[in-house]
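Trainee: Got a predicted structure here, sequence first:
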Amino acid sequence: MATLDDVAPGTRSKRKLTGYWLILPGAIWLGLFFVVPFFTLISTSLYDPTGSVETGYSVTWHVQNFADAFSQYKGSLWRSLWYAGVATVLCLVIGYVLAYAIAFKAGRWKNLLLILVIAPFFTSFLLRTLSWKLLLADDGFVVDALQTVHLLGPDDRLLNTPFAVIAGLTYNFLPFMVLPLYASLEKIDVRLIEASSDLYASAAKGFFKVTWPLSLPGVVAGTLLTFIPAAGDFINAELLGSPNERMVGNNIQSLFDIGDYAAAGALSVILMAIIVALVLVWVRTSGTEELV
C-alpha cells in the first residue's frame, strides 16, 4: 500500500494547494464581512468626538470615548446583560425539557417536533415580536385572564414592562437553545442511563451524574447562541418595552441615527468586550475549553 512518502513531491504540493483553494471562498467571506467591519468599528470608536456628519470624522485615537460612553450608558448596558442573562436561563430550563422530550420520548414524532421548533424561523423576527405586543396588550385576553383570576391588579399591565421584554427575548431565541441541546442529548447512549439505574441510582442522581455531564457541550453552545444575540438585541425592547427598558442596542442604534459615530462605536466595542470576557469565563468554568 502506498504511503505519503511514496507520493511525488509535485502531487503533494497540488493537494496542499487544493486545500487552500477550497478554503479561499470562506476566507474571503470572513475577511469582507467580519475582519473589515471589525477594524472599521474599532476605528469608529476612536473618532474625534467633535466631528459631525457635515464636517466629517477623523481617527484621533480618542480613547476617552470609551469612558464617556460607559459612564453615560452603563445603566442600559447592565440592563441588557441582566435581561439577556434571565432570558438565557429561562431558555435553558424550557429548552432542556423540550430537547430531552424530543430526544428520548418523542419516538416517531421526533422529526415533526423538530420542525415545530424551527417553524418560527419561517416568519419575520419583527412579525413574531409584534405578535407578542398584541398578546400582551392592555386590552388583550392574556391581561384580561390574569386580572380575572386576580394575578394582576385592575391597573397592572404586562406590556412596556421588563416582563414583556424578557418574554420576547425568551421566545425569539428559544430555538437557538433547543437545537444544540437536542444535538447533544441525541448522541447520548441510553445504555449509560440504564446502567445508572441498574446501579441503584435514583432518577435525579442518574440525571446529574450521567445525562447532564454528557449534555454539557450542548448546554454551553446553547447558552452562547442565546445570550450573545440577546444582549445586543434592540427590537424586543423597542416594541415591548418603555423608555425605562431601553437596552444598549437601542442606544447604539439611536447614536448611529443621529450621527454620533464615535459614541456609538465606543459603546459597541464595550459591549463586545464584555461579552467576549463573559464567554471566556463561562467556557473555562464549564470545563469545555475545546469549544473556544
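Mentor: Received, thanks.
Trainee: CA atoms for contacts and neighbours, from now on please.
Mentor: Noted.
Trainee: The spatially most central residue of the chain and residue 125, how far apart?
Mentor: Against the mean C-alpha coordinate of the chain, by C-alpha atoms, centre = their mean, the closest residue is residue 226 at 2.9 Å. According to C-alpha to C-alpha, to the nearest Å, residue 226 stands 15 Å off from residue 125.
Trainee: cool, and residue 290?
Mentor: Distance from residue 290 to residue 125, by C-alpha to C-alpha: 32 Å.
Trainee: and if you look at residue 42?
Mentor: In terms of C-alpha to C-alpha, residue 42 sits 28 Å off from residue 125.
Trainee: also this one, for the comparison:
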Amino acid sequence: MKKVAYPYVLWMVIFILVPLFLVVYFAFTTGDSRNYDTFRFSLDNFRRFLSPIYLEVMTRSLLLSVISTLICFLLGYPIAYIIASKRSAKTRNNMILLFVIPMWMNFLLRTYAWLTILGKNGIINSFLNFLGFESLELLYNNGSVILGMVYNFLPFMVLPIYSVLVKMDGKLIEAAEDLGASKGTIFRRVIFPLSLPGVMTGFTMVFTPAVSTFIISNLLGGNKTTLIGNVIEQQFIYTGDWHFGSTMSIILMGIILLVMAISNKSGGDLEGGRGALW
C-alpha cells in the first residue's frame, strides 16, 4: 500500500469502521447504555422490533419512500431528457446549474420553506382565502411528507439519468431513424433501455435518503407521520435506549444494502445486455 493512502485508511477506520462496530455491538446487547458493565449479549431488541407498532412504522417508511421515488422518476426522467436533448453544451450546463442551485441551500432551510407555503396562513391558503375558499389542511400528513421528499431528492434522480442520456451515442438513434422507426419506437426500444442504468442509480439515490429521513417527517409530518428515522432519533436522543436504536439502524441499513445490491445487479445486467438491443 502506498504511504499516501494511509491517511485515508486511518480516516475510514476512525469514522466508518469504528462507529459501525459500535452500532453492531449495541444492537446485539442489552443493558444500561451509560454503564458498559451491564451489557450482555441478547436478541431481545430484534424481537422487540417485530411488534406491530414498529412494523407499522417501517411499513409506512418503505411505502412513502417508494411513492416518493416513483414520483421523482416520473418527474425527473422528462426533465433529464429535455436537458440532455439540447444541442448546445452551454445550454445544458446552464439548465443543470439552475436545477442544482437550490441544493446549495441548507437542507433544513429548504424544508422549512414549505411550512410558509403549506401552512394554515401560508401562501396557498392565503390565496384560497382571497378567492373565497376555506383553508386546506396541507401540512402534517403523508402528502406533505412525500412532497418534501420529492422536492429535496428530485435532483438525485435527474442527474444520474441526465449523465447517461447525454453520453448516449447519437448514431444509434440515427440508425433507428434510417430503419424507419418512429420517435415513440426509438424512445421505447433504444433510448429508454439504454438509460436504465441511470434510472436504477437514481432509484437508489432517492430511496436511500427517503427511507432514512427524519427531518422532513418532523417538520412536514408533525406527530401524525412517524417514520423509522424519527423512531431511531428518539431512541438515541430522547429515550436513551441506544441498544434498540442501534438495532433499528442495523435493520434499516440491511434494507438499504439489499436495495443497492438489487440496483447494482440490475444495472450490471442491463449493461451486459445492451448489445442484445441490436
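Mentor: In hand now; what should we look at? Remember, predicted model here, so these are calculated numbers, not experimental data.
Trainee: circling back to that earlier point, residues in contact with the residue nearest to the centre of structure 1?
Mentor: Residue 226 of structure 1 sits next to 84, 88, 91, 173, 174, 176, 177 when contact means C-alpha atoms under 8 Å, 6 or more residues apart in numbering.
Trainee: looking at it, residue 247 of structure 2 is touching residue 29, isn't it?
Mentor: No - in this structure, residue 247 of structure 2 is not within contact of residue 29 by C-alpha atoms under 8 Å, at 9.3 Å.
Trainee: of those two, who's got more company?
Mentor: residue 247 (25 against 22; other C-alpha atoms under 10 Å).
Trainee: For residue 270 of structure 2, see how far away residue 4 of structure 2 is.
Mentor: Residue 4 of structure 2 is 36 Å from residue 270 of structure 2, by C-alpha to C-alpha.
Trainee: Those two: which has the busier surroundings?
Mentor: More crowded of residue 4 of structure 2 and residue 270, by other C-alpha under 10 Å: residue 270, with 18 against 8.
Trainee: Quick check: the more buried one is in a helix.
Mentor: Yes - applying DSSP: H, G, I helix; E, B strand; the rest coil, one finds residue 270 of structure 2 inside a helix.
Trainee: Show me what residue 80 of structure 1 aligns to in structure 2.
Mentor: When structure 2 is aligned by TM-score structural alignment, the residue opposite residue 80 of structure 1 is residue 61.
Trainee: wait, its match sits on residue 231?
Mentor: No - counting by C-alpha under 8 Å, residue 61 of structure 2 does not reach residue 231; the two are 10.9 Å apart.
Trainee: Touching, residue 166 of structure 2 and residue 84? I think so.
Mentor: Yes - counting by C-alpha under 8 Å, residue 166 of structure 2 does reach residue 84; the two are 5.0 Å apart.
Trainee: neighbour count winner among these two?
Mentor: Neighbour count, other C-alpha under 10 Å: between residue 166 of structure 2 and residue 84, residue 84 has more, with 24 against 19.
Trainee: check which helix or strand covers whichever residue in structure 1 pairs up with the more buried one.
Mentor: Using TM-score structural alignment, the partner of residue 84 of structure 2 in structure 1 is residue 103. Taking DSSP states H and E as the definition, residue 103 of structure 1 sits inside helix 64-104.
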